[in-house]
Every structure is written in C-alpha cells, then in structure tokens.
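Here you go, sequence then predicted model.
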Amino acid sequence: MSEDRTSVTGQISVVTGAASGIGRASAVLLASRGAHVVALDVNEAGLKAVVDEIKSNGGSASYNLFDLGSEENVRSTIKAIEKEHGRIDSLVNAGGITGPTGKQTEDISWDDFLKPLTIDLFGAIWITQAVMPLMKAKKYGRIVQVVSIAGKEGNPGMSPYNTAKAGLIGYVKGVAKEAAASGVVINSLAPAVIRTAINENTTEDTMKYMISRIPMGRIGESEEVAEMIAFMASPACSFTTGFTFDVSGGRATY
C-alpha cells in the first residue's frame, strides 16, 4: 500500500485564529489527520472549546492565548511552543481582521487603516520570521498564510484589508524563494467570502458585492477551506512554494 503523504501524524501544527472560522476548522481537520495542534487566538473561550472538541474526537491539542498584533507576544509564543515541543512542523496563519468596510479610502482614519495592516500583514511577517529558523534547522516545514481574494482583485470599500492581503501575497512569493532549498515550503491561500465571524460586521452592500462575484453563487464554508489547508500543511505539498491557491467558487481562475 502506498504511503499517505497527506497524513500529518505525529507532527506539531500551530494554527492561529483557531477559536473560530477557518482557523478552527483547520485545527480540527489537522488533528483528525494525526497532528498535535497548538491552537492560538485572543479568544480563550473559543480556544478551550476547539481543544475540547479535538480531544473528544480522540485527537491531541493544546492552546496558548495569542495576539497576532503584538510582535513581542508573537515571538515569545513561538519560543514557548518550540521549548515545549522541540519543533514546529507546520504553521497555519488564519488569524486576522477585516477592518473598515463600506468606506471610501479618504474616509478611513490612519488608525483604522493601520489595524488590519498590523494584524493581517505585520503579524504574518512576525510569525513567519519566528518559525522560519526552527523549520530551516530541521530541514522541513510547511507555512500556510491565509490571505484573501481581496488581495488579488480588491474589494471596494475595504482598502486597508485589500492592502494588507496583497502585501502578504507578495511577501510569501519572495520568502518562498529564499527558503526553497531549505526544505521549507510557504504558500498562501486566497478564499472568497466565507461564512465566518470575521464577516459579522461587514456591511450588507459589501457582502452582496462579494457573493455576486462568485460564479457558484454562494458563500463558502470554513470546512471547504480547511481541506485545502490540510493539503498545503502536509508533506504532500512538496513541489509548490510561493503560490497563491484559491478557494473562491470560481471568482479567481488565475
């Protein structure tokens, strides 16, 4: 029987944004495929719930309170995980915020513009910088940065979010080339609009616009995104790096 290269049995998988949405679905799926999941989020109740769910299904998981918007916290958390487990095999960075929606760029204050940049872009850079040396030392690693279709096409009324996600796509492309010969693979994943808590404050007009752009004519589900993430975080994703995968119902075909 051939080896199942999508298996992550025995691996240490770190998942940010794990208390809800795409992060939670990814944590549950990776644990079901054999990983020990370290769930990270600012929402402790949500973290406890996902860890309890994983353990009740026979999986292995733990959690750390975590703030993707704090460089100090990002770096210290990764150090603590490495000290406890000795390595990090995969990172799924699914944490983030949308920031202002339904606003023209000139109507957005700099503070409101900076929040998505800090969490969605700078936080992603900080955590990549923190895990990369650990993975290079082991000559193996998988990094998945959850970006957005907004980073490829742009959504009107969401210029801070568009900017952060487009910047992260560019960051992944360059870093992937730096790490390509080291055994570390880093890719990004651009979902279209997904049924998650991150969209609870998105304006109705913006939601209608985003769904109207999807040829399948519906919103996506977190579990659909998690299936792609589980592949990207596994040994099976071995000859693709620096790429932006899509889970967009046909909105993007490039």
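Thanks, I have it. Since this is a predicted model, take the numbers as computed values, not measurements.

rest of the way, CA atoms for contacts and neighbours
OK.

Contacts only, for the residue nearest to Gln11 when sequence neighbours are not counted.
In this structure, Gln11 finds its nearest non-sequential neighbour in Ala35, 4.8 Å apart by Cα to Cα, 6 or more residues apart in numbering. Contact partners of Ala35, counting by Cα atoms under 8 Å, 6 or more residues apart in numbering, are 8-13, 59-60.

Next: Met232.
If a contact means Cα under 8 Å, 6+ apart, then Met232 has 142-144, 187 as its contacts.

Try it again at 10 Å.
Contact analysis of Met232 by Cα atoms under 10 Å, 6 or more residues apart in numbering lists 6, 90, 92, 142-145, 185-189, 226, 238, 240-241, 245.

Filter these down to the ones in strands?
90, 92, 142-145, 185-189, 245 (DSSP state E).

same for the longest helix seen in the chain, what does it pack against?
The helix of greatest length in the chain, counted in residues with DSSP state H as the criterion, is given as helix 159-179. Helices and strands in packing contact with helix 159-179 are listed as helix 110-116, helix 123-138, strand 141-146, helix 150-153, strand 184-191, strand 244-247; criterion 3 or more Cα pairs under 10 Å, 6 or more residues apart in numbering; DSSP states H and E.

Now render these as JSON lines, adding distance to Thr203 and mean neighbour count.
Written out in JSON lines, the entries for the helices and strands packed on helix 159-179 read as follows (distance: least, Cα to Cα, whole Å; neighbours: other Cα atoms under 10 Å):
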{"stretch": "helix 110-116", "distance to Thr203": "16", "mean neighbour count": "16"}
{"stretch": "helix 123-138", "distance to Thr203": "25", "mean neighbour count": "19"}
{"stretch": "strand 141-146", "distance to Thr203": "22", "mean neighbour count": "26"}
{"stretch": "helix 150-153", "distance to Thr203": "15", "mean neighbour count": "18"}
{"stretch": "strand 184-191", "distance to Thr203": "18", "mean neighbour count": "26"}
{"stretch": "strand 244-247", "distance to Thr203": "22", "mean neighbour count": "23"}
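
let's bring in a second one:
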Amino acid sequence: MTGTRTAVVTGGMSGLGAAAAARLAEDGVKVVTLDLAAGADVRVDVSDAAAVRDAAGRIGPVDILVNSAGVVGPNMPLWKVPLDGWQHTFAVNVGGTFHTCKAFVPGMRERGWGRIVNIASMAGKDGNPNMSPYSASKAAVIALTKSLGKELATSGVLANVIAPAVVETPMNANTDPAALAHITSLIPMGRLGRPEEVAELVSWLASDRVSFSTGAVYDISGGRATY
C-alpha cells in the first residue's frame, strides 16, 4: 500500500489514546481522534452504535483503528457493584470496541490492508480485586480481538490487543488509591508504565513492520505478566 495512511484513535484526547495519536503522527499517519472530550476531531460516544456508524461515514476510508477509549468503572467488591455501573463499563469498553470494529473493518477488508490495535489490560488476564467490571470487560476485549484476528487472518487486515499493567494516565488518577497501590505493587519493575512506552508498541502494531501476528496479546507490564 502506498500513500498516507489514516488512523482513527478512540479516546484520543488523553492518556494512552493521546500518546498513540502523537506517535502515529510522528510515523506520518493522518490521525483522526474520536472522543467525547472537547478538541477531538470527531466528538462521539463510542458506546452509541448509531453515532459511531455516522462518524465512520463522515470520516471515510480508514487504514488503522486504535481502540483506546475506556472507563475504569466502579471500584468496589462485585456484590456491591450497581447494575448501571456494570453495564456502563461494558458499554464503553466492549461495546465501543465492537462498534468501531464493525464500522471500519469492512472497508479495510475491501482494500486488503488494515491494522486494528485494541487496548485491554493486565486486569483482563489476572483480574484486579474490587475492579470486576473493568477486569471482565477487558477480558472480553482480549477474546473479541482473538476471534477477529482469526476471521481476518487471510485478508491483509491484522487485529492485535495490548495488555498494559497500570500506566500513568488521567483515567487512573481517579482509581481508588488502595487499588492503585495494590496493582502497582504487582509490577516487578516497581513503577507505573508511561503512555509513550505503550505508544511505541501501538506504532509497531499499526505498521507494515508487523506481518505474521494477528489475534495476539502483547503484554507491556514491567514484568507483571503471569501467562
């Protein structure tokens, strides 16, 4: 494929999304940010399927999709989690990923090239205490990506998922300090990750440099990963 590639980055105005958007721009990619926050190229709630479809129609052909929009959800034991908190966490983290993939994958298949990078979490593998909605939703993102990768395996479109340990982002600034301390203590390097470190992995997974990997889970965890 020749010419400038276009990337859509959800949650592109802060945290991992903003870092990924900046890194892809350095690679010469035209980046379109999707976010509810002011300043986004397209303001959209990714949990709203119709809004995502409408945005995709306005944006046009996309070569790279990075799903970084997400919420932490309730910080409490499962039996105390309110139903709306559970549902909202899944609507954004899983529904948002599903809606954007559904909107943009057909065009990638038609053109025979595409890169999908979904952001999950180590919580989706290990399960963080007092974060069952978040952990379960990120496990769903991992499984969704594994299925999608197999479905697209011979199409020229690759779909992979990143599982970071806790990273210094605005989203985690709102996490319960005790929960944050616990998940930081699990990292052998003894520190939080930095958004730009995750963005380097996004850059690779969004490029021609990755060619024989799809449906794969990439840990970036300071050594935390257990499997």
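That came in fine, so what should we check first? Bear in mind the structure is a predicted one, so any value in this text is a computation, not a measurement.

can you redo the helices and strands packed on helix 159-179 of the first structure as TSV with distance to Thr202 of the first structure?
Putting these into TSV (distance: least, Cα to Cα, whole Å) gives the following:
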stretch	distance to Thr202 of the first structure
helix 110-116	14
helix 123-138	22
strand 141-146	18
helix 150-153	14
strand 184-191	16
strand 244-247	20
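
Now for the corresponding residue of the first structure for Gly107 of the second structure: which residues touch it?
Residue pairing (TM-score structural alignment): Gly107 of the second structure is matched to Leu134 of the first structure. By Cα under 10 Å, 6+ apart, the contact list for Leu134 of the first structure reads 78-79, 82, 86-89, 140-141.

among those, which two are most distant?
Taking Cα to Cα, the two most distant members of the contacts of Leu134 of the first structure are Lys79 and Tyr140; they sit 17.6 Å apart.

State the distance from Gly11 of the second structure to Pro164 of the second structure.
16 Å (Cα to Cα, to the nearest Å).

actually Ala19 of the second structure, sorry about that
14 Å.

which residues do those two both contact?
Taking Cα under 10 Å, 6+ apart as the criterion, Ala19 of the second structure and Pro164 both touch 194-195, 197-198.

now, which of those residues lie within helices?
Filtering those for helices - DSSP H - leaves 195, 197-198.

Pull out the buried residues from these.
Buried by 16 or more other Cα atoms under 10 Å: 195, 198, out of those.

so which of the ones in helices among the shared contacts of Ala19 and Pro164 of the second structure would you say is closest to Ala123 of the second structure?
For Ala123 of the second structure, the closest of these turns out to be Val198, at 15.8 Å, with distances computed as Cα to Cα.

Alignment lookup: that closest one to the first structure.
In the first structure, Val198 of the second structure lands on Val225 (TM-score structural alignment).

residues in contact with its match?
The contact partners of Val225 of the first structure, by Cα under 10 Å, 6+ apart, come to 21-23, 25-26, 146, 189-192, 194, 246-248.

cool, and Trp79 of the second structure?
When contacts are counted by Cα under 10 Å, 6+ apart, Trp79 of the second structure is found next to 130, 132.

how about it, what's its partner in the first structure?
The pairwise alignment with the first structure assigns Trp79 of the second structure to Glu106, based on TM-score structural alignment.

And Gly127 of the second structure, by the same measure?
Under the alignment (TM-score structural alignment), Gly127 of the second structure maps onto Gly154.

which non-adjacent residue is nearest that match?
If the residues on either side of it in the chain are set aside, Gly154 of the first structure comes closest to Asn162, at 5.4 Å by Cα to Cα, 6+ apart.

what about the one you found, distance to Ser212 of the first structure?
Following Cα to Cα, the distance that separates Asn162 of the first structure from Ser212 of the first structure is 18 Å.

Looking at those two, which one has more neighbours?
With other Cα atoms under 10 Å as the criterion, Asn162 of the first structure and Ser212 differ in neighbour count, and Asn162 comes out ahead with 25 against 14.

Surely the more buried one touches Ile97?
No - at 11.4 Å, Asn162 of the first structure and Ile97 do not qualify as touching, with contact defined as Cα atoms under 10 Å.

overlap in contacts of these two?
Taking Cα under 10 Å, 6+ apart as the contact criterion, the residues that touch both Asn162 of the first structure and Ile97 are 116-117.

can you count the residues close to the equivalent of Asp48 of the second structure over in the first structure?
Mapped onto the first structure by TM-score structural alignment, Asp48 of the second structure lines up with Ser70. Ser70 of the first structure is flanked by 14 other residues according to other Cα under 10 Å.

which ones are touching Ala150 of the first structure?
By Cα under 10 Å, 6+ apart, the neighbours of Ala150 of the first structure are 156, 158-159, 161-166, 190-193, 210.

Spatially central residue in the second structure, please.
Within the second structure, one residue has its C-alpha closest to the average C-alpha position: by Cα atoms, centre = their mean, that is Ile119, at 2.5 Å.

these two touch, right, that residue and Ala140?
No - checked against Cα under 10 Å, the pair Ile119 of the second structure and Ala140 is beyond contact range at 11.3 Å.

what's the overlap in contacts for the two?
With Cα under 10 Å, 6+ apart as the test, Ile119 of the second structure and Ala140 both reach Asn93.

Let me see the ranges of the strands in the stretch 1-150 of the first structure.
Taking DSSP state E, counting those that start in this stretch as the test, the strands found in the stretch 1-150 of the first structure are 12-16, 36-41, 60-65, 90-93, 141-146.

How much space separates the match of Asp48 of the second structure from Lys55 of the first structure?
Relative to Lys55 of the first structure, Ser70 of the first structure is positioned 29 Å away (criterion: Cα to Cα).

for Met232 of the first structure, same thing?
With Cα to Cα as the criterion, Met232 of the first structure and Lys55 of the first structure are 23 Å apart.

before we move on, what about Tyr63 of the first structure?
As defined by Cα to Cα, Tyr63 of the first structure lies at a distance of 12 Å from Lys55 of the first structure.

When the two are compared, which one has more neighbours?
Set side by side, Tyr63 of the first structure and Lys55 give different neighbour counts by other Cα under 10 Å, the larger being at Tyr63 (21 against 16).

The more buried one and Val38 touch, don't they?
Yes - proximity of Tyr63 of the first structure to Val38 meets the contact threshold set by Cα under 10 Å, at 5.2 Å.
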